[in-house]
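Chemist: Below are the sequence and a predicted model; questions follow.
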Amino acid sequence: MKRAVALLLVIALVLTGVGIAALTVIGRGDTPTDPRSVPTTTPQPGANDAPRPALARFYSQTLSWDWCRGGRLCSTLEVPLDYRRPHGETIELAVLKVPAAEPGSRIGSLVVDPGGPGAPATDYADSAATPGAVFRAPVLDAYDVVGMDPRGTGASAPVDCLSDDELDAYIAQDPDPDTAAEVDTFTGFVDEIGRGCAELSGDLAAHVTTVEAARDMDVLRSTLGESTLTYYGASYGTELGATYADLFPDRVGRLVLDGAVDVALSSREQTLQQAAGFETALRAYVQDCVDDGDCVLGDSLEAGLARVKQLLDDTDAEPLPTSGDRDLAVGNAFYGIVLPLYSADYWPALTAGLKQALGGDGTLLLRFSDLYASRGDDGYPDNSSEAFYAISCLDDPWSIPASEVPANLGDFEEASPTFGDVFAWGLTSCGGIQAESSEPTRDITAAGAAPIVVIGTTRDPATPYAWAQSLADQLESGVLISRDGDGHTGYTEGSDCVDEAVDGFFLDGTVPEDGLSC
């Protein structure tokens, strides 16, 4: 999970009969004025109580909201760089709010995080304003949806580790190096990105942990005037939410953790299980392609899997031209194939990309890779790829040297014959990190918290279903909802059973039956 593949980057794919026709780009510019008055709320009793006196000035700050992005509200939150030194250096975090569509029925604020780690939560909250994109209309009517870019990401003191050209090369390199030269390149980047984070980001590089981001969320809760936190976290956002619940169990309101991460697994075991998850998703996609008839990959599951693997090998030997000035390298091809596996809705786009690539044109797969890495036409509009590395490796710097990868290949190839070697090499990724966390590791149980809803999808590629089962067990008050289906996360993914359970929890506080199967 923390090595080879980011869990969920905010993407919007517009599909046509031949694949992706356009990308919905979330606006980043502020509107200069808005004639409406900025809505205000009255803090709930105890909302501004700080966990210790030295933090009182952060908990009592008042957010100054301005209209932005054509109807949203934007502000900044001040927090300590280091919570051990609250009187020291501070940083500012970007916050975006989509006001409740029906102010007269407003329940409160619903904080969101899309995962990554590294994806900007402000963009996620912005996109959530469209019914069905993240939440259904009744939830949008009743809640202000609030996203705060976690520290080190988006517009919240973003970490910097590589130049855009270096990041292009880092993503394009062979993620399964099979020559001495490729191994040298791969291990060179392991050192370079770790060194770059420390050199370019300074003290910040040591203070972008999940624990610190969770502490920031409690400051946000306070400044929103909420005595408890209502929260929806997807993918890595479940780890952030579970960490919050463990730190502040008495502040847990209605928490939903969707596409859950098993926070108790070792990095190696997480990576191994995620390799198996993507293999399962790939097999489901290929079988669906074959069943539909006239599949571009062949007329059987095994033939289709072999053709995908051969395409990666061929692209490694010779990158494919595209309609632009960049070729499709093997790293781009891997990420271009992986991204559409996140949702069955994207399978037609993957078919179009594979058909084009098998015909000698890598344009679509490169586009998918760029979407995965949050790359625009002229570079990177956010730092999600660098933040993913900085946060993941600061939380858990465990790694193995390149010399130990061959001994691990057997386990990973058994878990994923198609992608296993990539994930095995990913075990080296944090070997070059130079920053050191000041936060100790935690056994997350959230003892004493109100019920926490955990959602798992049976064929989720990025966060395998077993992870949701495990997290629900680890959380003292965990309540599991299971969705039988494909794709990453379960809410608003086509299951009325899941949607109605989550809506009932957010709107009425009705706790779903533990073990609900949808």
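Modeler: That came in fine, so what should we check first? Please read all numbers here as calculations on a predicted model, not as lab measurements.

Chemist: make it CA atoms for all contacts and neighbour counts henceforth
Modeler: Will do.

Chemist: Tell me how far residue 213 lies from residue 83.
Modeler: 11 Å (Cα to Cα, to the nearest Å).

Chemist: the more surrounded of the two?
Modeler: Taking neighbours as other Cα atoms under 10 Å, residue 213 and residue 83 compare with residue 213 leading, 22 against 19.

Chemist: got a list of what the residue nearest to residue 89 when sequence neighbours are not counted touches?
Modeler: Excluding its sequence neighbours, the residue lying closest to residue 89 (Cα to Cα, 6 or more residues apart in numbering) is residue 81, at 5.7 Å. If a contact means Cα atoms under 8 Å, 6 or more residues apart in numbering, then residue 81 has 88, 89, 90, 91, 204, 207 as its contacts.

Chemist: again, but for residue 138
Modeler: Contacts of residue 138 by Cα under 8 Å, 6+ apart are 503, 507.

Chemist: Give the helix, strand or coil label for it.
Modeler: Using DSSP: H, G, I helix; E, B strand; the rest coil, the structure places residue 138 in helix.

Chemist: Please tell me how far it sits from residue 61.
Modeler: Taking Cα to Cα, one finds residue 138 at 31 Å from residue 61.

Chemist: What of residue 447?
Modeler: Residue 447 is 29 Å from residue 61, by Cα to Cα.

Chemist: for residue 460, what are its contacts?
Modeler: Residues in contact with residue 460 (Cα under 8 Å, 6+ apart) are 259, 277, 278, 281, 342, 485, 486, 487, 488, 489.

Chemist: By neighbour count, which of those residues wins?
Modeler: In the contacts of residue 460, the most neighbours by other Cα under 10 Å go to residue 259, 33 neighbours.

Chemist: Check the gap between that one and residue 111 for me.
Modeler: 17 Å.

Chemist: Same question for residue 166.
Modeler: For residue 166, the distance to residue 111 - Cα to Cα - is 34 Å.

Chemist: who's more crowded, the two?
Modeler: Taking other Cα under 10 Å, residue 166 and residue 111 do not tie; residue 111 has more neighbours (25 against 14).

Chemist: close enough to count as contact, that one and residue 149?
Modeler: No: with contact defined as Cα atoms under 8 Å, residue 111 does not count as touching residue 149 (11.0 Å).

Chemist: Please identify the buried residues of the helix or strand harbouring residue 424?
Modeler: Using DSSP states H and E, residue 424 sits within helix 420-426. Buried residues in helix 420-426, defined by neighbour count with 16 or more other Cα atoms under 10 Å: 420, 421, 422, 423, 424, 425, 426.

Chemist: adding another structure so you can compare the two:
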Amino acid sequence: MRTSLHSADAWKPGGAARPTGRLRPPRRRGAALAAGVAALTAFATTALTAPAASAASTTAVATAAARTGAGPAVAALHWTSCPYPDAPAELQCASIEVPVDHAHPDGPKATVTVDRLRATGAHPVGSLFFDPGGPGGSGTEFLYGEAMGTRLFSAATREHFDVIGVDPRGVGLSSPVRCDPALLDRRVSLFPEDEAAFRRLVDRNRELGESCRRLTGPLLDHVDTVSAARDLELLRRALGQGKLNYLGLSYGSQLGATYAELFPDRIRTMALDGALDHSLSTPALMRGETHAYEDSLDRFADWCARDTSCSLHGTDVGSLVDALVAQADRTPIPAPQCAEDGDCRTSVTGEDILLNLQNLLLFPARRADLALALGRARDGDASAFSPALAAGPSDPIANGSALAIECQDWPTPVRTLDDLRRLRRDGQAAAPRLGGASQSWTILAGCAGWPAPVTNPPRPLHVRGAPPILITNATHDPSTAYPWAVRLERALPSGVLATRDGDGHTSYLAHGTSRTRDAIDDYLLTGRTPPRGTVYTD
């Protein structure tokens, strides 16, 4: 679900592209992003306390509502410069005012912010709304990266569409979830071994949630995906261009599918890449994800055994992971890079390794990085697996937005230590090495004691009257398990699953030649999906 893989060079001009993934991993902030934290925080804080910039400075009214029968007219988007450091002039930002609670549209307001890069071609199809996933992933950051030269989007997408990066409510430049950084940074085990450790976990979760409510206000109880989907409809109407074009990765697929259920007749194209199935119970979600994660770890070990370019070639990778986890459980392994930079923990536990190793499995292009990271941990430097520390209430990397959204969308059955132990046994049955470690486990354990209500629990989708919707998923995705995509295709009467026979999380941001990405591009341009049952080998 959670995306935005923060690589060390992601936001340096000319740096590597930031991939997407369900987990937000511990990575040092890029220089440009770190320099702009104050500006971003000021922008987001203003959005919390003042009317949306577009509403305050714009009197234009969008005409799209009248054309599409979408309801009353809304204020049009007013595009201005973006608050990111050194952002080029062609990157434009806009905000709209939305109800905190859509059931009470005249009540308190929040803002939702987007940015835009115009199409490079002379005859664009229209605009394409983009959500990178998460939850907690910032679409505006992705577009900022694109504007700074990272080339995250395909040439075809850039040619034919004005790309619009979305920061859902609670995230990034939109009205953000704000939490006490000391509580965000407090170290507690998500795998408690006794009652005292379990109580520390639940107490931290409750205190953290209470701090988020105190600092965020009523928005904290309304950051669920249904509310975000209703915001997306208001954005579509404010844009004034007719029906929606949408590309959602990972958690973005849940946001897109929710929109399709609410507004099926207002879609032109919708591509869901890396399918998240919100009809599953949270324990079932954990079992599916941890199994997919362990499968990817096994395949990584097989690659290292076959390929002499792997720095761990000749090493039993599974045994190495086991040994590192056991060692770090006895005595945390130092993270000297974190000690130098000060933005991540200076030591790494066994569960840090298990939870964060998943991030380096998300993309096959990073296999070499994972091998080096494991080798360095064996040599006493586990910096690559260290969790990030929050520098403030709405830190761009370490913040409470993901957990706040997850705890409203996914109920946890954990009330006692015995509940957590039963789930741990379920995880061990699905993945003996990992034993449940995954982002889904952070929901099961991290939402125990969370004070905000579950307002959008899992349930079957009911979508009628939508145009063809394209779903793509890899057979060996370590994050969004392939069976979830099969289930989503069955749940969407107009859904068509194109399978990528291979490894890695999502397909659209893959580097190099990719027939799966080409199929997404063709669909977004023409509205035509590949035939049902299509399988690509990329």
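Modeler: Here it is on my side, so go on. Note that this is a predicted model, so its numbers are computed, not measured.

Chemist: which position in the second structure aligns with the residue nearest to residue 89 of the first structure?
Modeler: Structural alignment (TM-score structural alignment) places residue 81 of the first structure against residue 100 in the second structure.

Chemist: do the same with residue 397 of the first structure
Modeler: Match for residue 397 of the first structure (TM-score structural alignment): residue 411.

Chemist: Correct me if wrong, but its match is in a strand.
Modeler: No: the assignment for residue 411 of the second structure is coil, going by three-state DSSP, so no strand is present there.

Chemist: quick one, what contacts it?
Modeler: 282, 444, 447, 454, 457.

Chemist: Residue 339 of the second structure versus that one, what's the distance?
Modeler: 36 Å.

Chemist: Which residue numbers in the first structure does stretch 244-257 of the second structure align to?
Modeler: The aligned range for stretch 244-257 of the second structure is 229-242, by TM-score structural alignment.

Chemist: start to end distance for that stretch?
Modeler: Using Cα to Cα, the end-to-end distance of stretch 229-242 of the first structure comes to 12 Å.

Chemist: try stretch 348-367 of the second structure
Modeler: For stretch 348-367 of the second structure, the end-to-end distance is 21 Å (Cα to Cα).

Chemist: Centre of the chain to it, how far?
Modeler: Averaging C-alpha positions (Cα atoms, centre = their mean, to the nearest Å) puts stretch 348-367 of the second structure 16 Å from its chain's average.

Chemist: Next, the buried residues of it.
Modeler: 348-364, 367.

Chemist: Kindly report the same for stretch 152-159 of the second structure.
Modeler: If you call a residue buried by 16+ other Cα under 10 Å, then stretch 152-159 of the second structure has these buried ones: 152, 153, 156, 157, 158, 159.

Chemist: okay, which residue is most central for the second structure?
Modeler: For the second structure, the residue nearest the mean C-alpha position is residue 134 (1.4 Å; Cα atoms, centre = their mean).

Chemist: Give me the aligned partner of that one over in the first structure.
Modeler: Using TM-score structural alignment as the criterion, residue 134 of the second structure maps onto residue 116 of the first structure.

Chemist: Ok, residue 294 of the second structure next?
Modeler: By TM-score structural alignment, residue 294 of the second structure lines up with residue 279.

Chemist: mind checking how far residue 82 of the second structure is from residue 8 of the second structure?
Modeler: According to Cα to Cα, residue 82 of the second structure and residue 8 of the second structure sit 22 Å apart.

Chemist: who has more neighbours, these two?
Modeler: More crowded of residue 82 of the second structure and residue 8, by other Cα under 10 Å: residue 82, with 23 against 16.

Chemist: Contacts only, for the more buried one.
Modeler: Residue 82 of the second structure touches 91, 92, 93, 115, counting by Cα under 8 Å, 6+ apart.

Chemist: go on, residue 316 of the second structure?
Modeler: Per Cα under 8 Å, 6+ apart, neighbours of residue 316 of the second structure: 301, 305.

Chemist: could you redo the last one with a cut-off of 10 Å?
Modeler: Contacts for residue 316 of the second structure (Cα atoms under 10 Å, 6 or more residues apart in numbering) come out as 301, 302, 304, 305.

Chemist: cool, residue 462 of the second structure as well?
Modeler: Residues in contact with residue 462 of the second structure (Cα under 10 Å, 6+ apart) are 257, 258, 260, 261, 262, 491, 492, 493.

Chemist: Looking at those, which is nearest residue 124 of the second structure?
Modeler: For the contacts of residue 462 of the second structure, the closest approach to residue 124 of the second structure (Cα to Cα) belongs to residue 260, at 23.8 Å.

Chemist: How much space separates the closest one from residue 267 of the second structure?
Modeler: On the measure of Cα to Cα, residue 260 of the second structure and residue 267 of the second structure end up 7 Å apart.

Chemist: Compare these two and say which is more crowded by neighbours.
Modeler: The neighbour count for residue 260 of the second structure versus residue 267, taken as other Cα under 10 Å, is higher for residue 260 (24 against 20).

Chemist: got a list of what the more buried one touches?
Modeler: 229, 254, 266-267, 270, 461-467, 469, 492 are the contacts of residue 260 of the second structure under Cα under 10 Å, 6+ apart.

Chemist: Show the buried residues in those residues.
Modeler: So, by 16+ other Cα under 10 Å, the buried ones in those are 229, 254, 266, 267, 270, 461, 463, 466, 467, 469, 492.

Chemist: possible to save the contacts of residue 462 of the second structure as TSV with secondary structure and distance to residue 121 of the second structure?
Modeler: TSV is the format used below for these (DSSP: H, G, I helix; E, B strand; the rest coil; distance: Cα to Cα, whole Å):
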residue	secondary structure	distance to residue 121 of the second structure
257	helix	29
258	helix	31
260	helix	29
261	helix	32
262	helix	32
491	helix	36
492	coil	33
493	coil	34
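
Chemist: ok, back up a step: how about the contacts of residue 460 of the first structure in TSV, adding distance to residue 26 of the first structure and secondary structure?
Modeler: Output for the contacts of residue 460 of the first structure, formatted as TSV (distance: Cα to Cα, whole Å; DSSP: H, G, I helix; E, B strand; the rest coil):
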residue	distance to residue 26 of the first structure	secondary structure
259	23	coil
277	29	helix
278	28	helix
281	28	helix
342	20	helix
485	28	strand
486	26	strand
487	22	coil
488	21	coil
489	21	coil
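
Chemist: And the residues you listed, which is closest to residue 128 of the first structure?
Modeler: The nearest member of these to residue 128 of the first structure, counting by Cα to Cα, is residue 489 at 15.0 Å.
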